[in-house]
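K.L.:
sequence unknown, structure follows:
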């Protein structure tokens, strides 16, 4: 199991790299994250929902994603509430106290999934969540040491040197663990190091003397690495507002933005300058404005209005700009959004932006499926996935944005200036990306394949793991488990 001293210490990345490295060596290996809290998710071939990071880790193992790889997924819709997903299916909304009471059932799901994986695979690489030293969350823990103790799993602890205080993070984390938990940690990994490794060695030697535990290696900072983000929002393109970009694209940084990995292909496209616009900043002039997905559509629509985006969107359209709505963003384009069951907040209805003639009602059964078909633009091939509780109805849907194998999807305005769709991953298919960039105003878009960049990122991490970590010790821990 890989645990971290902090959130974003590199747990997901290290698990991905270890999975690919072991897969290359011929191991039957699978990833596992007992509990994930994230608004970036993926749909399995069986129609279940899991964290997106685990889908990428499955790819690193040469496997299709499965709900057993992430049996508990928490999707926050408010500061104090999350939708709880067990084995790929939503079981309800819970605040923190109610979820604590639910934990025994969640633990049962976690242990069932882990048992199934260990029966099928030689190696299971487990990812923790946050930090094991969050002592306020120790009671009933299923994400870190609570799980490791339940299944008797050895742990490696990773810390991010780029944050500063790496030795304090590692020693402080050990100090806050129980004796049995401290014994369970078999070594350390230091992540995102830059510079002369010789200057770090005195600190490593001190750490090993102080704790009696080895440092298994130091992973370098991998500049420009692309892997789908587990949850944290990537603020801008790798070139940070490219001066030579031929197309400007922006999206509002909604408080509950979901599946923002939809925009990765735009962030990395060499002809596109894409960035999110946050609180207190009105949108600058742009060619394409995209309303992203949301875990709380009515709440995020109210935020948009409060930030002055409604007038800015209408001004953008008057000047001939293109507007695209993805999933929750698509729902915002209609006349109204109804949530009679209170699935994403208090029950009620909200007026939409009234740019397309349809209404959406949130229903209890969530739509979860992988989809493929063609765009209305040049019949370009499109492939992606749907995750939404909303069902949209109205005349605008008679002019669909996509023709999917399962039927028509989305809507396009009569003048072709506004497009809305439920398809996440819309830009991941090179044909669809090219057609959409041309529609948005780019005369000659270059073909770009984000899937190839993802595969390259997985291999880069695996190369670093093989080169910099003590793989023989790691394989020894796995062999110990097999015995």
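P.N.:
Happy to help now that I have it. Predicted model, so just to flag it, every value in this text is computed and none were measured.
K.L.:
going forward, measure contacts between C-alpha atoms and count neighbours the same way
P.N.:
Will do.
K.L.:
Show me the helices in the stretch 251-400 of the chain, by range?
P.N.:
Ranges of helices within the stretch 251-400 of the chain are 264-268, 297-306, 309-318, 328-332, based on DSSP state H, counting those that start in this stretch.
K.L.:
Okay, angle between the second one and helix 309-318 too, please.
P.N.:
Think helix 297-306. 80 degrees (axes from the mean of the first three to the mean of the last three Cα atoms, to 10 degrees).
K.L.:
what about residue 318, how many residues close to it?
P.N.:
By other Cα atoms under 10 Å, the residues close to residue 318 number 10.
K.L.:
do you know how far it is from residue 382?
P.N.:
Computed as Cα to Cα, to the nearest Å, the residue 318 to residue 382 distance reads 29 Å.
K.L.:
Structure two is appended below for comparative analysis:
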């Protein structure tokens, strides 16, 4: 195939749709016979993923790699920042944590060039294997106060020699000022790399923006490659949890009602995407104590700050509501940090997470967790320990956690899963009380069927759901949506020009 220039989707701001647009182009290039790969030099997100090598990257790049039809690895996201509080983040470099930094410490000039070299080296390795590289920027590319320390936006575009497409969100208003102002705040060298503009999230009749499109092109001297309508019928995994509150709602009749506890430091919320699409299930996010007690199943998700979230749950009454609901027969399951919360205690003697050294857990599982600065990141194959039949290790997931959980022996319990390497995972005391360290466990239909089996009377007419096939269909629908509204011939012309 013809060699294409690398392409970067940069933003006028945060949450303008860069990640989704990048995923769409990963799928488009794959469909058109190329071998694309995603790249984001620096990502800030609580939602992460374990590569096949057992290293950690941002979930958005794992999704983009999936859209491109390839396995993910750390060169696609060499620098990941995982917020631990309003002021500090864990820094993950090339898949491994290297410590925590405050925002002030992180953005100081000292040491930036070492990080810059690391992300540039990762890009260079990727560029030798794939064509084209689909880069994603972060936030706004016009944060001029951060220009000297920027690793991910225009400095990376200049290093890569990428053609930059500026993505603007018209739904939030002020699209003319955001596009023009962004371009005018760039240096002449940076401005020369902007080859196109995409207006994203348009609502209404596209013809109404024809004059606006011409005005932007005249003002900026840069072509508008497309105006992409807002959509509601395409489902791609989201990078941020900002929209979860909109999924908070009352229970429904005729379905299994599953409540996901809204932790303040909730992470890896994509664990529950499959349940949102399962026709047997009504899934909602809440920390309303009345809604929790009306659920059939309560899921406690992962947390980037387990002790802090445990303290909050005890303070706002949610912890007691979960315990009360379980006493009334509601199934409770914890994943990763949620599993730790369900035990008898969570200890942090080395202050890995903060000042709290110990808190009693919910007491639903006979386990104790001690925090450690050693992070476990790995993909796993496993099988249910609850089945009496011999079965292969056909289920898949991944672990990303800090802390070691051991059984206390105060009550009978069994492991929930058996891993392919011979070790055990999780804990189960009854069919309605269990915990696991495995993210993605709910992507396995066999496990979902096990979880929902006690509620078969509610699902008489429901059909099974193939999540893998569903995701592939969504990537194709997204690609078609972009093809319909973006001038692809002009994009290819830009990516093959010799200027």
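P.N.:
Received, thanks. Since the model is a prediction, treat every value here as computed from it, not as a measurement.
K.L.:
what's the TM-score here?
P.N.:
Once the chains are overlaid, their TM-score stands at 0.94 when taken by TM-score structural alignment, normalised by the length of the first structure; 481 aligned residues with a Cα RMSD of 2.3 Å.
K.L.:
just to revisit the earlier point, which of the helices of the stretch 251-400 of the first structure sits most buried?
P.N.:
Most buried of these by mean neighbour count (mean count of other Cα atoms under 10 Å) is helix 328-332; its value is a mean of 28.
K.L.:
what stretch of the second structure lies opposite that helix in the alignment?
P.N.:
Under TM-score structural alignment, the match for helix 328-332 of the first structure in the second structure covers residues 337-341.
K.L.:
now the strands for the stretch 101-250 of the second structure?
P.N.:
For the stretch 101-250 of the second structure, the strands defined by DSSP state E, counting those that start in this stretch cover 133-136, 163-169, 194-202, 224-229.
K.L.:
out of those, nearest to residue 251 of the second structure?
P.N.:
With distances scored as Cα to Cα, the stretch of the strands of the stretch 101-250 of the second structure nearest to residue 251 of the second structure is strand 194-202 (30.3 Å).
K.L.:
mean deviation of the closest one from the first structure?
P.N.:
Taking mean Cα distance after the TM-score superposition for the first structure, the mean distance separating strand 194-202 of the second structure from the aligned residues in the first structure is 1.2 Å.
K.L.:
Quick one: list the elements packing against that strand.
P.N.:
Helices and strands touching strand 194-202 of the second structure, by 3 or more Cα pairs under 8 Å, 6 or more residues apart in numbering; DSSP states H and E, are strand 163-169, strand 224-229.
K.L.:
what comes into contact with that strand?
P.N.:
Residues external to strand 194-202 of the second structure that are found in contact with it (Cα atoms under 8 Å, 6 or more residues apart in numbering): 16-17, 163-171, 222-231, 486, 494.
K.L.:
roughly how far apart are residue 382 of the first structure and residue 402 of the first structure?
P.N.:
With distances taken as Cα to Cα, residue 382 of the first structure is found 8 Å from residue 402 of the first structure.
K.L.:
ditto for residue 219 of the first structure
P.N.:
43 Å.
K.L.:
Can you tell me what residue 361 of the second structure aligns to in the first structure?
P.N.:
By TM-score structural alignment, residue 361 of the second structure lines up with residue 352.
K.L.:
Touching, that match and residue 338? I think so.
P.N.:
No: Residue 352 of the first structure is beyond contact range of residue 338, at 9.8 Å (criterion: Cα atoms under 8 Å).
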